[in-house]
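When you get a sec, could you give me coordinates for this:
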Amino acid sequence: MQAIVMTATGGPEVLVPREVPRPRPAAGEVLIRAAAIPVLYPETQLRSGAFPTTTPPPMVFGFQVAGEVVDVGAGVASDLAGRLVVADTAGVGSYAEFVCASAESTTPIPAGVPVEEAAAAMMSGSVALALLETANLTGSETVLIEAGATGVGSYLIQLAREFGAAHVIATAGGATKIEHARALGADLVIDHREERWTDRIGESAPATVDVVFDSLGGASATALLAAMTPGSGRMLSYGWLTGAPAQVSAADLIPGGLTLTACAGAAWHGRVHRARADTLARVPALASAVETVLPLDEAARAHELVESRIPLGKVILRPSASA
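Here you go, the predicted structure:
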């Protein structure tokens, strides 16, 4: 079968199409004929060496897949065979025509949901739902959603009012993304590429933010503290698109009675996984998250696109066997 092998850490060119043996499901696993493989921003960081991989190269790359279960291992219910599912791998193996994954990691794709849309929503939408549940919005609060035009942020904008946001502020980079975030439902969109963009929050009404969904991290997180509601303001930190986590200490939070929740770790990922079925059920009511579908052998090009941060939607790989 065709697969994409990460031959070393480095640029997108280290992702090389190769013929490899078709895997067989072990006990507790299923074998999936891949139909849609989402290209994730964190994958680009692993490929580049910015974050360590659990399996050293060379190895078949990839973390998530959507497709049909075609075989099951020992101990797995036989009625899973033939079902369309989304699934996580153990850290390798999804950029391939056939993918083994734990049966426990699979979530059925509801009838009527296109497999590409399910692949696009499985991570970003589930993270957004878990964040909104964690935020415990009251129905009268203002939220700030960083990087709101794409990925998790785009789902947060669309779902925030359902979960209790009264006013939605978003950030985005550049005119195209600003207009997209506005079209998704943000009341105010600020260009986070501007210097001192955090000062613009005071132009809104109300003038402070109750909840910050922080995906940028870095120094901007500290600058936002002054714009948060004293006594009840809370920041949920789940990403660092600037290259570093939120540069916030307890000494920064205590004077304003603010809180920061780190949305990471095993317990957090479990919460995200539990949100997946709800996420997939919501897909028909949400804006399409798929922007580009490329053949599997163009994985390097897909990584270039994701790293450019130009696409508004997900980049999906489609194996030739499913075309």
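
Only C-alpha atoms from now on, for both contacts and neighbour counts.
OK.

which stretches of the stretch 201-323 of the chain form helices?
Applying DSSP state H, counting those that start in this stretch to the stretch 201-323 of the chain gives helices spanning 218-224, 250-253, 265-274, 276-282, 299-308.

Take the ones you listed and write them to a markdown table, including distance to residue 79 and mean neighbour count.
Shown next, in a markdown table, are those (distance: least, CA to CA, whole Å; neighbours: other CA atoms under 10 Å):
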| stretch | distance to residue 79 | mean neighbour count |
| --- | --- | --- |
| helix 218-224 | 47 | 18 |
| helix 250-253 | 51 | 13 |
| helix 265-274 | 21 | 15 |
| helix 276-282 | 18 | 19 |
| helix 299-308 | 32 | 18 |
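
Which among those is found nearest to residue 57?
Residue 57 lies closest to helix 299-308 among these, at 15.7 Å (CA to CA).

Tell me how many other residues crowd residue 175.
Neighbour count for residue 175, taken as other CA atoms under 10 Å: 11.

neighbouring contacts of the strand or helix carrying residue 36?
Here residue 36 sits within strand 29-38, counting by DSSP states H and E. Residues outside strand 29-38 that contact it (CA atoms under 8 Å, 6 or more residues apart in numbering): 23-25, 64-74, 76, 94-103, 115-116, 119-120, 314-319, 322-323.

From those residues, which land in strands?
Among the contacts of strand 29-38, DSSP state E puts 64-72, 98-102, 314-318 in strands.

show me what contacts the nearest residue to residue 10 once chain neighbours are set aside?
Excluding the flanking residues, the one nearest residue 10 by CA to CA, 6 or more residues apart in numbering is residue 48, at 4.5 Å. When contacts are counted by CA under 8 Å, 6+ apart, residue 48 touches 9-12.

this one next, for a side-by-side:
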Amino acid sequence: MRRVRYHEYGGPEVLTVEETEPPEPGPGQVSLRAEAIGANYVDTKIRANAGSIFYRPLPGSPTGDVVGIVEAVGPGVDPGQVGHRVTALVDPDAYADFVLADAAWLAPVPDGLGPGPASLLTVAGPVALRVLRAGNLAPGETVLIHSGAGNIGALAIQLAKLLGAGPVIATASTAEKRKHALDLGADVAVDYTADDWAERVRAAAPGGVDLVLDAVGGAVLSEGIDLLAPMGRAVVYGAASGDLVEVPIRSLFGLRTVTGFSLLAWRAARPSEARAEMAEVAGYLADGTLRADVRAALPLTEAAEAHRLLEDRATIGRVLLVP
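Now for the predicted structure:
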């Protein structure tokens, strides 16, 4: 079978296709025959070794949200899983014809759901829903969603509206992305690369923002905290900028709260709730409540091009690799 790895850090060109034997599932694992693999921006940072928080030793392999058919199960896994169409977060070796996945966190794919939306079932969808709930979003509250055209941000906009938020303010770096955020239901869209982006948010929410969702970090996070209203909350679930900014205690004296979120930690702490939210998101995607866009579907052998699309920051919707 084919798999994609890299043996040096660098640009997309370091991704190479290798021939190897299909992996055998171990205890608690299943083997999936991949139908499609959702590529994620964070893997471009890891591949480039773009800072200490992205470091992984060589040889490296991208992670991914894999949609596929269960081909075989390892010890301790129900053999009745064989033949089921599921999706899973795969790490390592997600870019491959056959992958290994944790049987405990497979998400069944509803009938008729395409590979693009299906690839959002295990990570992007549950994260978008949980960060809103971790921030205790209440109906009528103002929410600021950074990276509003990304996989998680786009779903968070829609879910925030579903949960009764208003207004929803989204940030994005290009005019096309801001239009997309508005099309998804955002009331205001702001360019967070502009020097005055925070002032534009203040103009839209003069009393402050009740909830900020941030996976950018750095100065964007610092300014977002300053935008919070009294009793406002910020939920931090990533640091795509690579800047792990320190939050000064004085910024919290206005009765503000900053909460961190990790999907893996949430699964470990509250597995039954995490599974219930996976199923909830699956229902929203299956019945069309949530819109999911696919920007490109490329052959597995074009993994480097997939990373180029992700790195140019102009991509809206999922970038899929198809074995």
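
Can you pull the TM-score for these?
For this chain pair, the superposition-based TM-score is 0.91 by TM-score structural alignment, normalised by the length of the first structure; 314 aligned residues with a CA RMSD of 1.9 Å.

before we move on, the earlier item: which among the contacts of strand 29-38 of the first structure end up buried?
25, 64-73, 76, 94-103, 115-116, 119-120, 314-319 (16 or more other CA atoms under 10 Å).

Would you mind putting the helices of the stretch 201-323 of the first structure into TSV with distance to residue 175 of the first structure alongside?
Formatted as TSV, the helices of the stretch 201-323 of the first structure follow (distance: least, CA to CA, whole Å):
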stretch	distance to residue 175 of the first structure
helix 218-224	20
helix 250-253	33
helix 265-274	31
helix 276-282	28
helix 299-308	16
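
So which of those is nearest residue 183 of the first structure?
Nearest to residue 183 of the first structure, of the helices of the stretch 201-323 of the first structure and by CA to CA, is helix 276-282 at 18.5 Å.

which other residues reach that closest one?
Taking CA under 8 Å, 6+ apart as the rule, helix 276-282 of the first structure contacts 107-110, 113, 118, 121-123, 125-126, 129.

now with 6 Å?
For helix 276-282 of the first structure, contacts defined as CA atoms under 6 Å, 6 or more residues apart in numbering pick out 125-126.

which residues of the stretch 51-200 of the second structure fall in helices?
With DSSP H, counting those that start in this stretch as the criterion, the stretch 51-200 of the second structure has helices at 115-118, 124-134, 151-162, 175-183, 197-204.

can you tell which of these is closest to residue 313 of the second structure?
For the helices of the stretch 51-200 of the second structure, proximity to residue 313 of the second structure was assessed by CA to CA; helix 175-183 is nearest, at 9.7 Å.

from the middle of its chain, how far away would the closest one be?
Distance of helix 175-183 of the second structure from the chain centroid (CA atoms, centre = their mean, to the nearest Å) equals 18 Å.

Mean per-residue distance, that helix versus the first structure.
When the first structure is overlaid, helix 175-183 of the second structure sits 0.8 Å from its aligned residues on average, using mean CA distance after the TM-score superposition for the first structure.

ok, and for that helix, which residues are buried?
The neighbour-count check on helix 175-183 of the second structure (16+ other CA under 10 Å) flags 177-178, 180-182 as buried.

Of the residues you listed, just say which sits nearest to residue 273 of the second structure.
Distance to residue 273 of the second structure across the buried residues of helix 175-183 of the second structure (CA to CA) is lowest for residue 181, with 28.4 Å.

check contacts around that closest one.
Residue 181 of the second structure makes contact with 148-149, according to CA under 6 Å, 6+ apart.

ok, now residue 323 of the second structure?
Residue 323 of the second structure sits next to 97, 299-300 when contact means CA under 6 Å, 6+ apart.

Turn those residues into TSV, columns for distance to residue 41 of the second structure.
Listed next are the contacts of residue 323 of the second structure as TSV, based on distance: CA to CA, whole Å:
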residue	distance to residue 41 of the second structure
97	21
299	18
300	17
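
how close does the residue minimising distance to the centre of the second structure get to residue 16 of the second structure?
Central residue of the second structure (CA atoms, centre = their mean): residue 124, 3.8 Å from the mean position. Distance, residue 124 of the second structure to residue 16 of the second structure, by CA to CA, to the nearest Å: 27 Å.

excluding its backbone neighbours, what's nearest residue 81 of the first structure?
Closest to residue 81 of the first structure by CA to CA, 6+ apart is residue 69, at 4.9 Å.

Might you report the residue contacts of the one you found?
31-32, 81-83.

who wins for neighbours among these?
That'd be residue 32 among the contacts of residue 69 of the first structure, by other CA under 10 Å, with 30 neighbours.

Spatially, and excluding backbone neighbours, which residue is closest to it.
Of all residues not flanking residue 32 of the first structure in the chain, residue 69 sits nearest, at 4.3 Å (CA to CA, 6+ apart).

One more: residue 130 of the first structure?
residue 272 (5.6 Å).

can you check residue 237 of the first structure too?
residue 214 (4.7 Å).

Neighbours of that neighbour, how many?
Residue 214 of the first structure has 27 neighbours, counted by other CA under 10 Å.

which residues does it contact?
Residue 214 of the first structure makes contact with 146, 236-237 under the criterion CA under 6 Å, 6+ apart.

Keep only those of the residues you listed that are in strands.
Per DSSP E, the subset of the contacts of residue 214 of the first structure in strands is 236-237.

and which of the contacts of residue 214 of the first structure is nearest to residue 289 of the first structure?
Within those, the smallest distance to residue 289 of the first structure is 17.4 Å, found for residue 146 (CA to CA).

how close does the nearest residue to the closest one once chain neighbours are set aside get to residue 287 of the first structure?
Nearest residue to residue 146 of the first structure, sequence neighbours excluded (CA to CA, 6+ apart): residue 171, at 4.9 Å. Counting by CA to CA, the gap between residue 171 of the first structure and residue 287 of the first structure amounts to 18 Å.

returning to what we had before: need the helices of the stretch 51-200 of the second structure in JSON lines with distance to residue 282 of the second structure, can you?
Converted to JSON lines, the helices of the stretch 51-200 of the second structure look like this (distance: least, CA to CA, whole Å):
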{"stretch": "helix 115-118", "distance to residue 282 of the second structure": "8"}
{"stretch": "helix 124-134", "distance to residue 282 of the second structure": "8"}
{"stretch": "helix 151-162", "distance to residue 282 of the second structure": "12"}
{"stretch": "helix 175-183", "distance to residue 282 of the second structure": "21"}
{"stretch": "helix 197-204", "distance to residue 282 of the second structure": "32"}
